[in-house]
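1. would you be able to build a 3D model of this:
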Amino acid sequence: MTMVVTQPCIGCKDKACLTVCPADCFHEDEQMVYINPDDCVDCEACIPECPTEAIFGEDDVPEQWKDFIALNAINADACPPASE
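-> This next block holds a predicted model:
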């Protein structure tokens, strides 16, 4: 199960979640960060570090944000790696 970044991340500039990721699986664009599901090691370290409570395990993503599961996979491939 991969971690998924959802809607509350949009516009967040605090990148505390990136600093704890042992797999460097975050990617970013000008709006938010995304987790590459192929690189995520499912450690869940990023969940408590997210200041907007936007990160969930794939099976725990709230219904209104389920589309972010695919969005993370698509945008992680399209966007450069995130920088701290």
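
2. only C-alpha atoms for contact and neighbour calcs from this point on.
-> Noted.

3. how many neighbouring residues does the closest residue to Asp59 other than its chain neighbours have?
-> Nearest non-adjacent residue to Asp59, counting by Cα to Cα, 6 or more residues apart in numbering: Met1, 7.1 Å away. For Met1, the neighbour count with other Cα atoms under 10 Å is 12.

4. then Phe68?
-> 19.

5. distance of it from Ala45?
-> 19 Å (Cα to Cα, to the nearest Å).

6. from memory the residue nearest to Asp59 sits against Asp42, does it?
-> Yes - using Cα atoms under 8 Å, Met1 is in contact with Asp42, at 6.2 Å.

7. okay, and Cys43 sits in which element?
-> Using DSSP states H and E, Cys43 sits in no helix or strand.

8. one more to put side by side:
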Amino acid sequence: MTYVVVESCIRCKLTDCVEVCPVDCFHEGPNFLVIDPEECIDCSLCEPECPVNAIYSEDEVPEDQKHFLELNAELSEAWPVIAEMKPHPDDWEEWKDVKDKLQHLKR
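-> This next block holds a predicted model:
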């Protein structure tokens, strides 16, 4: 099993989660993070660290977010690993409760 980053991370991209990951399975894109399903060891340390509740165990991903399983796998192959926390984006609080953000995802 793996953990998955879902839509609420888009344009928030808070990196609190990456610091606790023991295997560096997070990958960073321009405005979103993903988890490499091949590297994730299902330790569950990242999930409680996410301030916008964007991380789920793969068997608990909401039905309308299931497509993020495939998206995490795809983008983790293209994006670089991130292992250290970075400053929060200036406008993350404006985006934290916005729904339907997929069109804002930058690849």
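
9. need the TM-score from the superposition.
-> After superposition, the two chains reach a TM-score (TM-score structural alignment, normalised by the length of structure 1) of 0.96; 84 aligned residues with a Cα RMSD of 0.9 Å.

10. thinking again about what came up before, mind listing what the residue nearest to Asp59 of structure 1 touches?
-> Asp42, Gly57, Glu58, Asp59 (Cα atoms under 8 Å, 6 or more residues apart in numbering).

11. can you do 7 Å?
-> Counting by Cα atoms under 7 Å, 6 or more residues apart in numbering, Met1 of structure 1 touches Asp42, Gly57, Glu58.

12. so how do I select the buried members of those in ChimeraX?
-> Here is the ChimeraX command that selects the buried residues among these (16 or more other Cα atoms under 10 Å):
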select :57,58
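
13. out of the contacts of Met1 of structure 1, who's nearest Ala82 of structure 1?
-> The closest of those to Ala82 of structure 1 turns out to be Asp42 (Cα to Cα; 17.9 Å).

14. quick one, what contacts the equivalent of that closest one over in structure 2?
-> Aligned by TM-score structural alignment, Asp42 of structure 1 pairs with Asp42 of structure 2. Listed by Cα under 7 Å, 6+ apart, the contact set of Asp42 of structure 2 reads Met1, Thr2, Tyr3.

15. and with 10 Å instead?
-> Met1, Thr2, Tyr3, Ser57, Glu58 (Cα atoms under 10 Å, 6 or more residues apart in numbering).

16. the second one against Glu58, yeah?
-> Yes - counting by Cα atoms under 10 Å, Glu58 is a contact partner of Thr2 of structure 2 at 5.6 Å.

17. what touches both of these two?
-> With Cα under 10 Å, 6+ apart, Thr2 of structure 2 and Glu58 have common neighbours Pro37, Asp42, Leu69.
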